[in-house]
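Participant: this is a predicted model, with the sequence first.
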Amino acid sequence: MKFGTKAIHAGVEPDPTTGAIMTPIYQTSTYVQESPGKHKGYEYSRTHNPTRTALQKALAALENGKHGICYASGLAATDAVLKLFRPGDEIIATNDLYGGTYRIMRKVFEPFGLKFQFVDMTDVEKVRAAITEHTKMIWIETPTNPLLKIIDIEAVVTLARAENIMTVVDNTFATPYLQNPLDVGADVVMHSVTKYLGGHSDTVMGALVLNDDDLAAQLAFIQNASGAVPGPQDCFLVLRGLKTLHIRMQRHCENAAKIAQWLHEHPKVGKVFYPGLPTHTGHDLATRQMRGYGGMVSFELKGDVYEEAVIVMESLQVFSLGESLGGVESLCTHPASMTHASIPKEERLKAGLKDTLIRLSVGIEDIEDLIDDLNQAIEKVESHG
C-alpha cells in the first residue's frame, strides 16, 4: 500500500455499531465488565482507549513498524525511553537537538545517575569514539533542530548494533513521509506528534514506533504506569491530521525549497541552513536518505547583528513568531531564546547555534505571500550587501 493510501486508511475501520467512517471519540474513563476481569479488551482509559488504539495502529503503519505507543507529549515519549535505563548507563545524543530533549536529559535524568554525551553525529567516528562499555543507547535527531544537520542513520545504527547498543531516532522534522528509520535498523522512532503529524497546531502529543515485542511491552507498561497518555479528543484530531499528511508535506517541502533558494540569493542574508540546497553540508546524504528535504529552514543575516535579527522577526506579518513547528501556518522562531533557551549559551555556540539564528517552519500558504513577507521584513534592516 502506498503512503498516501496508508495515511488515509491505516488503523481506521468503520465503527462496528454505526458504520461511522471516522473513528469515534471514545470520551470515557472506564468500561463496563461482564464479570470481574472479563471485558472487551478495555478496562480503563489510561491503559487503553479505542480512539488511541486506532491512532497507534495508524502511526505504526506509517513508520513501517509493528507497535505504536502514544504519550501526552513528545517529551513524555522521550521520558518513557529514558526510563528504560538505570544509574551508570551512558547515552550518546546528537549535539544539535531540540532544547527540551537536552533539558530532560541533563536536568531530570542526569541527577538520577544517567550519563550523557552530546556529540556531532555528522562524523560517525566521533560517535564511535564516544562509546564506552557503559553505553546503552544512541539518540539520533535528523534533520537536527535547528541547524538541519543530516546524520547517517544507517551508519550509526550499524555501529550501534555491533556494540549491542539501542538506537532511537527523533523523526519529527522528517516525518514518516520523508524517511523511515526502522527500515534501516533503528530500534525506536520518536515523534513529537504535535508537529507535522497533527499538522494543525491544535494538540500536544508524542509517540514511539518500534518492532520489538519485548521492548514495546516495556514501553507500554511505562505508558500505563506513569500515566502520561493523550486523551481521546487529541487522538481524534491527530487521526484527522494524518489523512492529509502526504499532501501537506508535499506543499511544506515545495515552499521551503523555494524560500531557501530565495534566501540563499538575498544580498542581506548570510547563511541558509536547508538540506535541499547543494551548498548544505549534508545535501548528498539527505538526497540518499530522505525522499524530500522537509519544511524547515534556518538562516542568519549578514553582519550577524542580534538587533537586526529581532527587527526581522518582529516585522513578519504572515509568518507568526511563536514556538513549535509543523502546522499548516508558517511560524518563525528564535531558537536561542525560545526552543533552545534551556541549553547553556556556551553549549549552543559550540554546536553552531548563534543568538542571531532565525528558524522558519514553512507552512502551506501561497509561496508568493511568504516570500513577500520575508522580503519586507528583511528590507527593514541595514544593508550588508
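Facilitator: All right, it came through fine. Numbers count the residues shown, from 1 in each chain.
Participant: drop to CA atoms for contacts and neighbour counts, all remaining ones
Facilitator: Fine.
Participant: hey, where'd the helices end up in this structure?
Facilitator: Under the criterion DSSP state H, the chain carries helices at the ranges 3-9, 50-62, 74-82, 99-103, 124-130, 153-162, 175-178, 213-226, 232-242, 245-265, 283-289, 306-315, 345-351, 367-378.
Participant: ok, which of those helices comes nearest Leu321?
Facilitator: Evaluated over the helices of the chain, closeness to Leu321 peaks at helix 306-315, with 6.7 Å, by C-alpha to C-alpha.
Participant: which elements pack onto that closest one?
Facilitator: Here helix 306-315 touches strand 296-301, helix 367-378, going by 3 or more C-alpha pairs under 8 Å, 6 or more residues apart in numbering; DSSP states H and E.
Participant: Serialize the ones you listed to JSON lines and add fields for mean neighbour count.
Facilitator: Output for the helices and strands packed on helix 306-315, formatted as JSON lines (neighbours: other C-alpha atoms under 10 Å):
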{"stretch": "strand 296-301", "mean neighbour count": "24"}
{"stretch": "helix 367-378", "mean neighbour count": "17"}
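Participant: now the ones you listed as a markdown table including distance to Asn145?
Facilitator: As requested, the helices and strands packed on helix 306-315 are exported to a markdown table (distance: least, C-alpha to C-alpha, whole Å):
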| stretch | distance to Asn145 |
| --- | --- |
| strand 296-301 | 9 |
| helix 367-378 | 21 |
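Participant: take a look at this one as well, against the first:
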Amino acid sequence: ADNIYGPTRVRVSEGLLARSGVEVTYFDPLESITGLIRPETKVVIFESPGSLTFEMLDVARISTEAKAAGVMVVMDNTWATPLFFQPLEHGVDIVIEAATKYIGGHADVMLGTITVSTAEQFQTVKWTANALGNCPGPDDCYLALRGLRTLSVRLERHQRNANVLARWLRERDEVGRVLYPALPDDPGHELWKRDFKGASGLFGVVLNAYPKKAVAKMLDGMELFAMGASWGGYESLMIPTHPGKNRTATKWRGPGPSLRLHAGLEDPDDLIEDLEKGLARLTKAS
C-alpha cells in the first residue's frame, strides 16, 4: 500500500527487493487492487491503519481480491497487536509485527514476529530465517514474554490516553485534523469499528499552516513527550512527519505540518498540560 511504513518502502521494496530484480507496485489504500494485479504478482503487503496518515484499509476486501488472483496477503499488524485485531480471521496469510513496540512494551528490546496460516508457510519462513542467520537472543525473547503478561493492561491505558489527547487536540485552533480511527468523525471509523476491538496509543496530528521554525520551537520544549521513532513503550513520544515525501500512487494533502504522537502511560492531564505549553510556543514563534 502507498501508506506503508517508510523503511519497508525504502529498505525492503526499493532496496533488497529491487536489487533482487523484484518489481513493486504501490496502490491507493482506499481503492480496489483488482486492476493492479498482474500474472506475475506474488504478494500484496499493507498495514492498517496506514503508517503516519492512519487510513483504514478494508482488510477483508483486499484479501478477497488478492486470493481470487492466487496472490498471498501479508499484513503488518504492529499498531493493533493481536489483542485488537486478528488478521488471519480476515483473510490474511502472513502477519508480521514489531515486537519491539507493544509486545515488548518497555522500549528495551529489538524483536519481530511472523505468524503464518499454514505449515508450508512455516517451513518456508523457518528455512529463510536460518539461511539469513536470524537468531533472536534469549534475553530479547524473555523481555517479550515479560511484556505479554501486561500487554492487555497497558493497551487499555494507551487507548484511553490517546482518546483523551485526540479529542482535546481536535478542538484546538492550532490543529487542522487529528488522524485517529477511533474518533467517530474519522473517515475510517466505520471500518475500524467493524473489524477492530480497540485502538492503540499511536495517532497523527495535522497542524494548520505554521513555519518549520515554529514547529521546531514547539518540539524542542516538550517535557513529557520525548522525540523518538520507536513507539509502543511506556513513554509518550512526538515526532514531525512528512507523509507526502514517499507517496507515488496517492497525494498527501494537509493544511500544514504533521506530527505523530504516541500516548504513553503517563497521567493524561500532565500530557495535556505539556501539549498546551507546546502549542503556545508554536503560536508565539509563528
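Facilitator: Noted; the coordinates are in hand. A quick note: this is a predicted structure, and the numbers were derived from the prediction, not measured.
Participant: of the helices and strands packed on helix 306-315 of structure 1, which is nearest Ala155 of structure 1?
Facilitator: Closest of those to Ala155 of structure 1 is strand 296-301, at 23.9 Å (criterion: C-alpha to C-alpha).
Participant: read off where that closest one ends up in structure 2.
Facilitator: Taken onto structure 2 by TM-score structural alignment, strand 296-301 of structure 1 occupies residues 202-207 there.
Participant: so where is stretch 86-96 of structure 2 in structure 1?
Facilitator: Counting by TM-score structural alignment, stretch 86-96 of structure 2 lines up with residues 180-190 of structure 1.
Participant: list the contacts of the matching stretch.
Facilitator: Identification of contacts with stretch 180-190 of structure 1 by C-alpha atoms under 8 Å, 6 or more residues apart in numbering yields 63-65, 74, 77-78, 153-154, 157-158, 166-172, 206-212.
Participant: same question for stretch 178-194 of structure 2.
Facilitator: By C-alpha under 8 Å, 6+ apart, the residues outside stretch 178-194 of structure 2 that reach it are 49, 53-58, 163, 166-167, 169-170, 198-199, 202-206.
Participant: excluding chain neighbours, what is closest to Gly244 of structure 2?
Facilitator: Leaving aside its sequence neighbours, Gly244 of structure 2 sits nearest to Trp252 (C-alpha to C-alpha, 6 or more residues apart in numbering; 4.9 Å).
Participant: and that neighbour, what's its match in structure 1?
Facilitator: In structure 1, the residue equivalent to Trp252 of structure 2 is Gly352, according to TM-score structural alignment.
Participant: now its match: how far from Lys302 of structure 1?
Facilitator: 16 Å (C-alpha to C-alpha, to the nearest Å).
Participant: and the two? Which one has more around it.
Facilitator: Looking at Gly352 of structure 1 and Lys302 with other C-alpha atoms under 10 Å, you find the greater number of neighbours at Lys302, namely 19 against 14.
Participant: gap between the residue nearest to Gly244 of structure 2 and Pro243 of structure 2?
Facilitator: For Trp252 of structure 2, the distance to Pro243 of structure 2 (C-alpha to C-alpha) stands at 6 Å.
Participant: then Gly201 of structure 2?
Facilitator: Remark: distance between Gly201 of structure 2 and Pro243 of structure 2 (C-alpha to C-alpha) = 19 Å.
Participant: and the two? Which one has more around it.
Facilitator: Higher neighbour count among Gly201 of structure 2 and Pro243: Gly201, with 29 against 19, using other C-alpha under 10 Å.
Participant: what number of residues lie near the equivalent of Gly231 of structure 1 over in structure 2?
Facilitator: Residue pairing (TM-score structural alignment): Gly231 of structure 1 is matched to Gly137 of structure 2. By other C-alpha under 10 Å, 11 other residues sit near Gly137 of structure 2.
Participant: the one 10 residues further on now?
Facilitator: Gly147 of structure 2 is flanked by 21 other residues according to other C-alpha under 10 Å.
Participant: list the contacts of the counterpart of it in structure 1.
Facilitator: Under the alignment (TM-score structural alignment), Gly147 of structure 2 pairs with Gly241 in structure 1. Taking C-alpha under 8 Å, 6+ apart, we find Gly241 of structure 1 in contact with 197-200.
Participant: and of the residues you listed, the nearest to Pro50 of structure 1?
Facilitator: Nearest to Pro50 of structure 1 among the contacts of Gly241 of structure 1, counting by C-alpha to C-alpha, is Gly198 at 18.2 Å.
Participant: hmm, back to that, how much space between the match of Gly147 of structure 2 and Gly199 of structure 1?
Facilitator: In terms of C-alpha to C-alpha, Gly241 of structure 1 sits 6 Å off from Gly199 of structure 1.
Participant: before we move on, what about His191 of structure 1?
Facilitator: The gap separating His191 of structure 1 from Gly199 of structure 1 is 12 Å, by C-alpha to C-alpha.
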